[in-house]
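Peer 1: pasted the sequence and its predicted model underneath.
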Amino acid sequence: MAQTRLRVAILASAIGLAGFAEAQEDDRRALARTYVDMPANQAMMDQMMGADVLAAQFTAGLPPQVELSPGALERIGALMSEAMTSLRPKMQEMMVEGAAETFTAAELRALIEFYSTPEGEGVLLKMPPYFSRTMSELMPEIMQAMSARQTEIIAIIEEGRQ
């Protein structure tokens, strides 16, 4: 009889812990959604999906000898922005899931708290141009480095297929 009560108590504890873990996961998911849906985050995504930013990123990936007219860049940026805008709902859901899986509830609260301040909002809004400028300046060197190692990369790929 005592063993049965012990088993019941252990089972009840396990069920309670599972419920607690599920509640914590729900809390993290709700916090992650709050974080992703913050106006500053939404404004940052608007910037990142803007035609000008996408055209600049596209240009950064072109070989140095390829030059495009401003009109061509504008059209490419518009096409890329349209494509990215259609992916935004999926991207946001992935960001919520990723944030909930990656950050603790305390970390999500800290992110929300910081990015709710004028300084935090400023940081978020400055990130896209900061990264875009850095990558556009560095991309020619990245392309050159990858090109210089192309033979080695192809050899590794061929070896990996066997």
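Peer 2: Structure received.

Peer 1: C-alpha from now on. contacts and neighbour counts both.
Peer 2: Will do.

Peer 1: and the next helix or strand past the particular helix or strand that has residue 129 in it?
Peer 2: If you go by DSSP states H and E, residue 129 is part of helix 118-148. Of the helices and strands lying after helix 118-148 in sequence (DSSP H and E), the nearest is helix 150-161.

Peer 1: take a look at this one as well, against the first:
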Amino acid sequence: MHWAIGIALFIGTVAGMELFAYAAHRWLMHGPGWFLHASHHRPRTGAFEWNDLYAAIFAVPSFVLILGGVQLGWWPGWAWIGAGIAAYGAIYFGFHDVIVHKRLPHRYLPRSAYMKRIMQAHRLHHAVGTKDGTVSFGFLWAPRPEVLKAELRRRGNAGARQPGDPRDAPLTEDSGA
């Protein structure tokens, strides 16, 4: 396979993963997969949360495609696609876990309009502590904050957190996740 085709597959996969991530976040994580994702909408009490299992789950196709395309004699394009999935996972980890949620200590302060928009959109997503009523499900692209705030107001701020909200309490063994 020509390297240019591989690079195109890689870049196309990274871009396509944002669409996949949006759909998985909106309809899986805030749907039947809420039992794992709920931990992400609560204060973390240690280094890990149940939601982290999604990273392992979504890494499996990447690993299998890379292995198949490189070692098992499958079509070589599968390796480039698997690498694109892995690259999106690394980008997601950097943006979401490190920069937005500060799971690794850093002093980074967003200065670009893009980074400020992504961070504000994610904060607006977390303004709702339930699986329903949330806004902004993308990770690398987000609507303007004004649009998200208007949508929250249109919904009557259903599920929005208030000071002292019991949903802000850390999850425990008996709290459902």
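Peer 2: Alright, I've got the coordinates. It should be emphasised that the depicted structure is a prediction, and the values quoted were computed from it without experimental measurement.

Peer 1: please state their TM-score.
Peer 2: The TM-score (TM-score structural alignment, normalised by the length of structure 1) is 0.27; 71 aligned residues with a Cα RMSD of 4.5 Å.

Peer 1: near residue 90 of structure 2, how many other residues are there?
Peer 2: 12 (other Cα atoms under 10 Å).

Peer 1: make sure it is indeed in a strand.
Peer 2: No - going by DSSP: H, G, I helix; E, B strand; the rest coil, the assignment for residue 90 of structure 2 is helix, not a strand.

Peer 1: how close does it sit to residue 64 of structure 2?
Peer 2: Distance, residue 90 of structure 2 to residue 64 of structure 2, using Cα to Cα, to the nearest Å: 17 Å.

Peer 1: find the residue at the geometric middle of structure 1.
Peer 2: For structure 1, residue 95 is the residue whose C-alpha lies nearest the centre (Cα atoms, centre = their mean; 5.9 Å).

Peer 1: that residue sits in which helix or strand?
Peer 2: helix 70-102.

Peer 1: residues touching the next helix or strand after that helix, excluding its own?
Peer 2: Next along the chain after helix 70-102 of structure 1, taking DSSP H and E as the criterion, comes helix 105-115. By Cα atoms under 8 Å, 6 or more residues apart in numbering, the residues outside helix 105-115 of structure 1 that reach it are 24, 27-28, 31-32, 34-35, 38, 40, 99, 120-121, 123-124.

Peer 1: switch the residues you listed over to TSV; also include neighbour count.
Peer 2: Listed next are those as TSV, based on neighbours: other Cα atoms under 10 Å:
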residue	neighbour count
24	14
27	15
28	25
31	24
32	29
34	15
35	25
38	16
40	21
99	21
120	16
121	18
123	16
124	16
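
Peer 1: okay if I get the residues you listed as a markdown table plus distance to residue 7 of structure 1?
Peer 2: Shown next, in a markdown table, are the contacts of helix 105-115 of structure 1 (distance: Cα to Cα, whole Å):
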| residue | distance to residue 7 of structure 1 |
| --- | --- |
| 24 | 26 |
| 27 | 30 |
| 28 | 31 |
| 31 | 36 |
| 32 | 37 |
| 34 | 40 |
| 35 | 42 |
| 38 | 46 |
| 40 | 51 |
| 99 | 37 |
| 120 | 51 |
| 121 | 53 |
| 123 | 54 |
| 124 | 52 |
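
Peer 1: secondary structure class for residue 152 of structure 2?
Peer 2: Assignment for residue 152 of structure 2 (three-state DSSP): helix.

Peer 1: chain center to the longest helix anywhere in structure 1, what's the gap?
Peer 2: Of all segments of type helix in structure 1, defined using DSSP state H, the longest is helix 2-36. Counting by Cα atoms, centre = their mean, to the nearest Å, helix 2-36 of structure 1 is centred 29 Å from the centre of its parent chain.

Peer 1: so it versus helix 105-115, what angle?
Peer 2: 20 degrees (axes from the mean of the first three to the mean of the last three Cα atoms, to 10 degrees).

Peer 1: tell me which residues in helix 2-36 of structure 1 are buried?
Peer 2: Buried positions in helix 2-36 of structure 1, judged by neighbour count with 16 or more other Cα atoms under 10 Å: 25, 28-33, 35-36.

Peer 1: helix, strand or coil for residue 66 of structure 2?
Peer 2: helix.

Peer 1: that one: what's it in contact with?
Peer 2: 78-83.
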